[in-house]
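# What shape does this take:
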Amino acid sequence: MTKEEFLRQFHHARTVWQEQDYPLRVKGRPAAVLIPLIDYGDSLSVLLTERAHHLKHHPGQISFPGGGVESQDAGVIDAALREAEEEVGLPGDHATIVGSLPDYRTISGYTITPVVAFIKPGFTVVRDPNEVESVFEVPLKHVLDRKNHLIHHTHRNNQTFPIYFIPWQDRMIWGATAAIIRNLSHHIHP
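Below is the predicted model:
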């Protein structure tokens, strides 16, 4: 999938199916993640991180660069770009914002806004070892293909919730990251 093919599918007027998120009783803490699509001209890949193993919450989990919106952030886009620079050294001038996906609420009490951006290749990854164990890329075509998605259902408070999994080589993308990828997939492949 090229940048032009992605844009044709991403910017449209149709209603898009959204995966079920966690129904928070109160407004969640605002957070933002960057969906960094590395543009190689003839293909796109998505940059993902493996969270540091010593972290208290979600150690070793695969995620997008991102985190809570802070008071100094002008908004969710600013927060997503700031977090990407802090976590993986992504310079803001390498990112071209495409848009965002609808918010996704998590069981941990966050309301995440996924921000989609094209990234110029060639920047030097500088990971923050306090937050990031490793950084890697996956072909966008692979993660958007719902044939590669696995779904497990869990039960909480007499309700059933799906948990999504996307295997890639020796890694497993799951939880909110996989659900956000599925929402992007519904946008691109209705």
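# Could you use CA atoms for every contact and neighbour count after this?
Will do.
# wait, is residue 125 part of a strand?
No. In this structure, residue 125 is coil, not part of a strand, as judged by DSSP: H, G, I helix; E, B strand; the rest coil.
# Number of residues surrounding it?
15 (other CA atoms under 10 Å).
# Quickly note the distance from it to residue 87.
To residue 87, residue 125 is 9 Å away according to CA to CA, to the nearest Å.
# Test my guess that residue 129 contacts residue 53.
No. Counting by CA atoms under 8 Å, residue 129 does not reach residue 53; the two are 9.7 Å apart.
# Could you look up the SS state of residue 81?
Per three-state DSSP, residue 81 ends up helix.
# who are the neighbours in contact with it?
34, 66, 90, 92 (CA atoms under 8 Å, 6 or more residues apart in numbering).
# Second input sequence below; structure requested for side-by-side comparison:
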Amino acid sequence: MVTAPDQISRLRVALSLTGTGSSDFDLSPGVVLPAGRKLRPAGVLMPFVETRTGLELVLTKRSSALKHHPGQIAFPGGKRDALDTDIRATALREAHEEIGLNPTHVEVLGQLPEHETVTGFTVTPVLGLVTSEFTPIVEPGEVEEAFRVPFDHVTRLANFSRQGRFWQGQMRWYETVPLGPYYIWGATARMLRGLAERLAQ
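Take a look at the predicted model:
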């Protein structure tokens, strides 16, 4: 049986590999991005919780009242503030604000390459291991719900599929890795696939 320590070891190896970043557009080579666009740095936390049956990843469902990505499944995170010492600090601060995760209760394992979003951010995924008992307390202005998904579901390439829709007159393709009532897609699924690809090496 695969245990949480085994999965943590696999994560450490995956994070040690080199690789390039990703974007919301890299599955759609026909999309032309505007020259000179300005991208803002952001950080998200992939918080893994250890259980008797293996790791589980905490995800959120964003508030439907938000300007960007309302109602979508996402990692806790947001744009970097001037007071953040680095992008890891951003991810930890945002997770604390959005789901009540104390930064001192997170062991940062590493980070993945940046991901460019359609909303003009370069997002750095920071992977962390929650080191104490944790019950999410969501910030209702930003988060509608916090829930967990099994490590195996979001790290197995066979669970991912690509779908498409028209966006600004062009077909744009994106990753999905749905689970039950949760439609995990777009940037969140694309970053998870990047992790899954590393784990498969």
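# sorry, back to before: so which pair among the contacts of residue 81 of the first structure is furthest apart in space?
Spatially, the most separated pair among the contacts of residue 81 of the first structure is 66 and 92, at 13.6 Å (CA to CA).
# between these two, which one's more packed in?
residue 66 (26 against 15).
# counterpart of that one in the second structure?
Under the alignment (TM-score structural alignment), residue 66 of the first structure pairs with residue 77 of the second structure.
# Locate residue 123 of the second structure within the secondary structure: which element?
strand 121-130 (DSSP states H and E).
# Oops, could you answer that again for residue 60 of the second structure instead?
Applying DSSP H and E, one finds residue 60 of the second structure within strand 54-62.
# Kindly report the same for residue 46 of the second structure.
strand 40-51.
# try residue 71 of the first structure
Using DSSP H and E, no helix or strand contains residue 71 of the first structure.
# That one: how many residues sit nearby?
Residue 71 of the first structure - counted by other CA under 10 Å - has 8 other residues nearby.
# any idea what residue 173 of the second structure aligns with in the first structure?
That one, residue 173 of the second structure, aligns with residue 162 by TM-score structural alignment.
# Share the number of residues neighbouring its match, please.
For residue 162 of the first structure, using other CA under 10 Å, the count is 17.
# likewise the one 10 residues further on?
For residue 172 of the first structure, the count of nearby residues is 13 (other CA under 10 Å).
# What of residue 98 of the second structure?
Residue 98 of the second structure has 25 nearby residues by other CA under 10 Å.
# counterpart of residue 183 of the first structure in the second structure?
Under the alignment (TM-score structural alignment), residue 183 of the first structure maps onto residue 194 of the second structure.
# hang on, that match in a strand?
No. When three-state DSSP is applied, residue 194 of the second structure is found to be helix, with no strand at that position.
# how far away is it from residue 114 of the second structure?
10 Å.
# Which neighbours do the two have in common?
residue 22.
# quick check, distance from stretch 182-195 of the second structure to the centre of its chain.
Chain-centre distance of stretch 182-195 of the second structure: 7 Å, with CA atoms, centre = their mean, to the nearest Å.
# err, stretch 87-107 of the second structure, not the other one
Centre to centre, stretch against its chain (CA atoms, centre = their mean), the figure for stretch 87-107 of the second structure is 14 Å.
# Show me which residues of it are buried.
87-101, 103, 106 (16 or more other CA atoms under 10 Å).
# and what of stretch 128-137 of the first structure?
Neighbour count says stretch 128-137 of the first structure has 128, 131, 132, 133, 134, 135 buried, by 16+ other CA under 10 Å.
# Relative to residue 43 of the first structure, which of those is nearest.
residue 135 (18.9 Å).
# Surely the closest one touches residue 47?
Yes. Counting by CA under 8 Å, residue 47 is a contact partner of residue 135 of the first structure at 7.1 Å.
# quick one, what contacts the counterpart of residue 64 of the second structure in the first structure?
Alignment note (TM-score structural alignment): residue 64 of the second structure maps to residue 53 of the first structure. Contact analysis of residue 53 of the first structure by CA under 8 Å, 6+ apart lists 59, 60, 133.
# Surely residue 53 of the first structure is within a helix?
No. Residue 53 of the first structure: not assigned to a helix; according to three-state DSSP it is coil.
# ok, and what's touching the strand holding residue 46 of the second structure?
4, 55-59, 75-80, 87-88, 90-92, 94-95, 106, 120-131.
# buried subset of those residues?
4, 55-59, 75-80, 87-88, 90-92, 94-95, 106, 121-130.
# what residues are up against the residue sitting furthest away from the middle of the second structure?
For the second structure, the largest distance from the centre (CA atoms, centre = their mean) belongs to residue 169, which lies 27.3 Å off. With contact set as CA under 8 Å, 6+ apart, residue 169 of the second structure has no partners.
# What are the boundaries of the strands in the second structure?
22-23, 40-51, 54-62, 73-74, 77-79, 106-111, 115-116, 121-130, 143-150, 161-167, 170-176 (DSSP state E).
# which residues in the first structure does the second one align to?
Aligned by TM-score structural alignment, strand 40-51 of the second structure corresponds to residues 29-40 of the first structure.
# Just give me how far that stretch sits from the chain centre.
Worked out by CA atoms, centre = their mean, stretch 29-40 of the first structure lies 5 Å from the chain centre.
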